[in-house]
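Enquirer: just coords:
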């Protein structure tokens, strides 16, 4: 059924998470930890999608809601809700609230379609591409554009 072609194609591992009924893939190399939902201390005058901060082993980590950032309905906290601790750089961690962690998948680069994004489509800028896995499609997040705050788009 599957053939292993040795053509120098790279593959990456993604943690598949859900937000509502959509599946998103997060490159596993940036995931530092996955923790259960816990009390989040609010921070005044933060963006609406920043829920506050949590303390993980003495490290204060800001937490954001991907649902609110993406313009979806507010988070519904369940037993499956998790906070993914993301580290794009060694010294900077951020937590993102997701509905559920589904699985870890490996997707070959050849099975990833890039998104043709128009300059005014903010949601498309959050995606690195769409990965084909089995019968389904997984939206692969571009974590740096999701996490980094843009005051204005400078191109």
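Expert: Yep, it's here. What you are looking at is a predicted structure, and each value in this text was computed from that prediction instead of being measured. Residues are numbered from 1 along each chain as shown.
Enquirer: C-alpha only now, for contacts and for neighbours.
Expert: Will do.
Enquirer: name the helices or strands packed onto the host helix or strand of residue 132?
Expert: Residue 132 is part of strand 127-133, with elements assigned from DSSP states H and E. Applying 3 or more Cα pairs under 8 Å, 6 or more residues apart in numbering; DSSP states H and E, one finds that strand 127-133 contacts strand 100-108, strand 112-113, strand 136-141.
Enquirer: deepest-packed of these, please.
Expert: Highest mean neighbour count of the helices and strands packed on strand 127-133: strand 136-141, a mean of 19 (counted as mean count of other Cα atoms under 10 Å).
Enquirer: quick one: the helices in the chain?
Expert: 66-69, 122-125, 143-147 (DSSP state H).
Enquirer: next one for the comparison:
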């Protein structure tokens, strides 16, 4: 990674590393923790991708040095109409806020979904709603 940073004249703070949730569950936290901490110490941000879709273990959120969780689009696509998804999202937001973690919502594509997130996310300054809107698919929702 150091070679790539030098070659492209990048700083670690310009790079976010995403780990799929299942990778974290396959690796013992004792093995993964020090490696992730070394990356964070160099300035990389660490995010857990597809949060909530695998065999989730909330214990690794406590043990591993992560900065953000990316809530899988499976919980977003039926918002705000699906009460179960809305409840899950609210619970994840509350948990993340309590742990000082950022949350990225994947798959926000409609005005209604955008409104749901604006109400819940923008009042909490620690959360971010897909800073790269086009990558996360929310460009369509807010362009209209």
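Expert: Arrived safely, thanks for sending. These numbers come from a predicted model, not from an experiment.
Enquirer: quantify their similarity with the TM-score.
Expert: Aligned and superposed, the two chains score 0.22 in TM-score terms (TM-score structural alignment, normalised by the length of the second structure); 64 aligned residues with a Cα RMSD of 5.6 Å.
Enquirer: which of the helices of the first structure sits most buried?
Expert: By mean count of other Cα under 10 Å, the helices of the first structure have helix 66-69 as the most buried, with a mean of 18.
Enquirer: packing partners for that helix?
Expert: Looks like helix 66-69 of the first structure contacts strand 92-98 (3+ Cα pairs under 8 Å, 6+ apart).
Enquirer: hmm, who's touching the strand it packs on?
Expert: 17-19, 37, 61-67, 81-87 (Cα atoms under 8 Å, 6 or more residues apart in numbering).
Enquirer: list the helices and strands the helix of greatest length in the second structure packs on?
Expert: Counting by DSSP H, the longest helix found in the second structure is helix 83-99. When contacts are defined as 3+ Cα pairs under 8 Å, 6+ apart, helix 83-99 of the second structure packs onto strand 102-105.
Enquirer: so which elements touch the strand it packs on?
Expert: Using 3+ Cα pairs under 8 Å, 6+ apart: strand 102-105 of the second structure touches strand 68-71, helix 83-99.
Enquirer: can you show me the strands along the second structure?
Expert: With DSSP state E as the criterion, the second structure has strands at 16-20, 45-51, 68-71, 102-105.
Enquirer: do you know how far residue 52 of the first structure is from residue 96 of the first structure?
Expert: Per Cα to Cα, to the nearest Å, residue 52 of the first structure is found 11 Å from residue 96 of the first structure.
Enquirer: mutual contacts of these two, please.
Expert: Shared contacts of residue 52 of the first structure and residue 96, defined by Cα under 8 Å, 6+ apart, comprise 63-64.
Enquirer: list the contacts of the residue nearest to residue 131 of the first structure when sequence neighbours are not counted.
Expert: Nearest residue to residue 131 of the first structure, sequence neighbours excluded (Cα to Cα, 6 or more residues apart in numbering): residue 112, at 4.3 Å. By Cα under 8 Å, 6+ apart, the residues touching residue 112 of the first structure are 129-132.
Enquirer: just the buried ones from the residues you listed?
Expert: Among these, those classed as buried by neighbour count (16 or more other Cα atoms under 10 Å) are 129-132.
Enquirer: doesn't residue 131 make contact with residue 137 of the first structure?
Expert: Yes: Residue 137 of the first structure is in contact with residue 131 according to Cα atoms under 8 Å; the separation is 5.6 Å.
Enquirer: can you list the buried residues in the longest helix of the second structure?
Expert: Neighbour counts over helix 83-99 of the second structure (16+ other Cα under 10 Å) mark 85-86, 89, 92-93, 96-97 as buried.
Enquirer: which residues does residue 131 of the first structure contact?
Expert: Residue 131 of the first structure is in contact with 107, 111-113, 137-140, counting by Cα under 8 Å, 6+ apart.
Enquirer: just give me the closest of these to residue 147 of the first structure.
Expert: residue 140 (14.1 Å; Cα to Cα).
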